[in-house]
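In: the following block contains a protein sequence and its predicted model.
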Amino acid sequence: MGVDFGYRGERFGLPEHGPGSVAPVGRRIAALCLDWALCALIAYGLLADGPSSLGNWTLLVFTLTGILTVGTLGSTPGKRLLGLRVVHLSGQRLSFPRAAVRTVLLALAIPALIWDRDTRGLHDRLTDAVQIRV
């Protein structure tokens, strides 16, 4: 009935299940929610003047946290808690400039909502990144 594209991550040489496989969408969304909640808590406690500025400060903290943690450790706090990691398609750590571009595109939201057949968003495709299970 159609073309069989195989499993997610097959064309990158990733395993179908277990460590090193493409991270499931539910876990990635849960990690994003955890990261956003943590950044909102930081913004509320340290930076926000009131409820009206909380969203802007949260986005700024989210972007800075993503750039610093993905660029150095390979995962955000939410991803780390859920056993996920962002790597280059070669399997190596994502370079700091690529992590910065990826995070800025993620903060824009639209690139992250357009997926390919491996469930990678445009922000991952443009930086040659993939989120895997640890």
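Out: Perfect, I can see it now. None of the values given here were measured: they were computed from a predicted structure.
In: only C-alpha atoms for contact and neighbour calcs from this point on.
Out: Noted.
In: Leu64: neighbouring residues, count only.
Out: Neighbour count for Leu64, taken as other C-alpha atoms under 10 Å: 15.
In: helices of the protein, start to end?
Out: For the chain, applying DSSP state H gives helices covering 25-42, 51-72, 77-81, 96-107, 110-113, 122-126.
In: who are the contact partners of the closest residue to Leu126 other than its chain neighbours?
Out: Using C-alpha to C-alpha, 6 or more residues apart in numbering and skipping the chain neighbours, the partner closest in space to Leu126 is Arg102 (7.7 Å). Contacts for Arg102 (C-alpha atoms under 8 Å, 6 or more residues apart in numbering) come out as 123-124, 126-127.
In: filter those residues to the buried ones?
Out: Neighbour counting with 16 or more other C-alpha atoms under 10 Å marks 123-124, 127 as buried within those.
In: possible to save the residues you listed as JSON lines with distance to Asp116?
Out: Shown next, in JSON lines, are the buried ones among the contacts of Arg102 (distance: C-alpha to C-alpha, whole Å):
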{"residue": "His123", "distance to Asp116": "11"}
{"residue": "Asp124", "distance to Asp116": "10"}
{"residue": "Thr127", "distance to Asp116": "14"}
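In: wait, which of the residues you listed is closest to Gln92?
Out: Using C-alpha to C-alpha, Thr127 comes nearest to Gln92 of those, at 12.9 Å.
In: does that closest one touch Val101 like I think?
Out: Yes. Judged on C-alpha atoms under 8 Å, Thr127 makes contact with Val101 at a distance of 7.2 Å.
In: now do Val130: how many residues are near it, please.
Out: Other residues lying near Val130 total 25 when counted by other C-alpha under 10 Å.
In: so it makes contact with Val22?
Out: Yes. With contacts counted by C-alpha under 8 Å, Val130 reaches Val22, the gap being 7.1 Å.
In: let's bring in a second one:
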Amino acid sequence: MDSRRALGTWISGPQAAAEEMGVDFGYRGERLGLPRSGSGAIAPNGRRIGALFVDWWACSLIATQLISPGDQMTASLWAAGLFLVMSLLLIGTTGLTVGKRLFGLRVIRLDGRRPGPGRVLARTVLLLLVVPAVIWDRDGRGLHDKLAGTVEVRL
């Protein structure tokens, strides 16, 4: 094995190396029984981040302008609280938030039903902790989704 190939394997990661050796991982969501593309397919990461940004921005705007103008720390805590309440109400009842609707996404349980309040609470608290949300599996589900038994899909 030449050094360039070894370096390329190290940089691209173990999945790329395994795929180069002929291992077929399938498409994202295949193990969950979801379609490859279209409605019900795993949501792309860019859309998920965009929807999260819109939702967080809206909560931050409300917190800084209406609830706590001038005190940034208090406004950040209010924004997190508003985000939690918004997620509980909107995801718990419709499976989507304003940002998710704008980006064409929905949160569902693995069996296709709407997640209940307990799952939404667990998912949102873990999302607010940030670290579980940035640890993904090969299907693109963050730890917050895995632990809550949910998946974010396209509308």
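Out: Cool, got the structure. Here the structure is a predicted model, which means the values were calculated and not measured.
In: distance to Gly13 of structure 1 added to the helices of structure 1, as TSV?
Out: Conversion of the helices of structure 1 to TSV gives the following (distance: least, C-alpha to C-alpha, whole Å):
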stretch	distance to Gly13 of structure 1
helix 25-42	19
helix 51-72	22
helix 77-81	22
helix 96-107	21
helix 110-113	23
helix 122-126	16
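In: which stretch among these comes nearest Arg8 of structure 1?
Out: Closest approach to Arg8 of structure 1 among the helices of structure 1 (C-alpha to C-alpha): helix 25-42, 11.2 Å.
In: read off where the closest one ends up in structure 2.
Out: Taken onto structure 2 by TM-score structural alignment, helix 25-42 of structure 1 occupies residues 45-62 there.
In: what sits up against that stretch?
Out: The list of residues contacting stretch 45-62 of structure 2 from outside it, by C-alpha under 8 Å, 6+ apart, reads 75-76, 78-80, 82-83, 97-103, 105, 140.
In: repeat that with 6 Å
Out: Here stretch 45-62 of structure 2 makes contact (C-alpha atoms under 6 Å, 6 or more residues apart in numbering) with 79, 82-83, 99-100, 103.
In: buried set for that stretch?
Out: Within stretch 45-62 of structure 2, the residues scored as buried using 16+ other C-alpha under 10 Å are 47-48, 51-52, 54-56, 58-60, 62.
In: can you tell me what part of structure 1 stretch 112-119 of structure 2 aligns to?
Out: The aligned range for stretch 112-119 of structure 2 is 91-98, by TM-score structural alignment.
In: buried set for that stretch?
Out: 93-96, 98.
In: want to throw these into a markdown table with distance to Gly6 of structure 1?
Out: Formatted as a markdown table, the buried residues of stretch 91-98 of structure 1 follow (distance: C-alpha to C-alpha, whole Å):
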| residue | distance to Gly6 of structure 1 |
| --- | --- |
| Arg93 | 26 |
| Leu94 | 25 |
| Ser95 | 29 |
| Phe96 | 31 |
| Arg98 | 28 |
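In: can you pull the contacts of Arg114 of structure 2?
Out: Taking C-alpha under 6 Å, 6+ apart, we find Arg114 of structure 2 in contact with 95, 108.
In: quick one: it from Gly95 of structure 2, how far?
Out: Look at Arg114 of structure 2 and Gly95 of structure 2: by C-alpha to C-alpha, to the nearest Å, they are 6 Å apart.
In: ok, now Ala17 of structure 2?
Out: Taken as C-alpha to C-alpha, the span from Ala17 of structure 2 to Gly95 of structure 2 is 37 Å.
In: what residue in structure 1 is paired with Val23 of structure 2?
Out: For Val23 of structure 2, the aligned residue in structure 1 is Val3 (criterion: TM-score structural alignment).
In: which residues does Val23 of structure 2 contact?
Out: Val23 of structure 2 neighbours (C-alpha under 6 Å, 6+ apart): none.
In: same question for Arg106 of structure 2.
Out: Contacts of Arg106 of structure 2 by C-alpha under 6 Å, 6+ apart are 95-96, 152-153.
In: repeat the analysis, applying 8 Å as the threshold.
Out: The neighbourhood of Arg106 of structure 2, defined by C-alpha under 8 Å, 6+ apart, consists of 95-96, 100, 152-155.
In: that'll do, ta.
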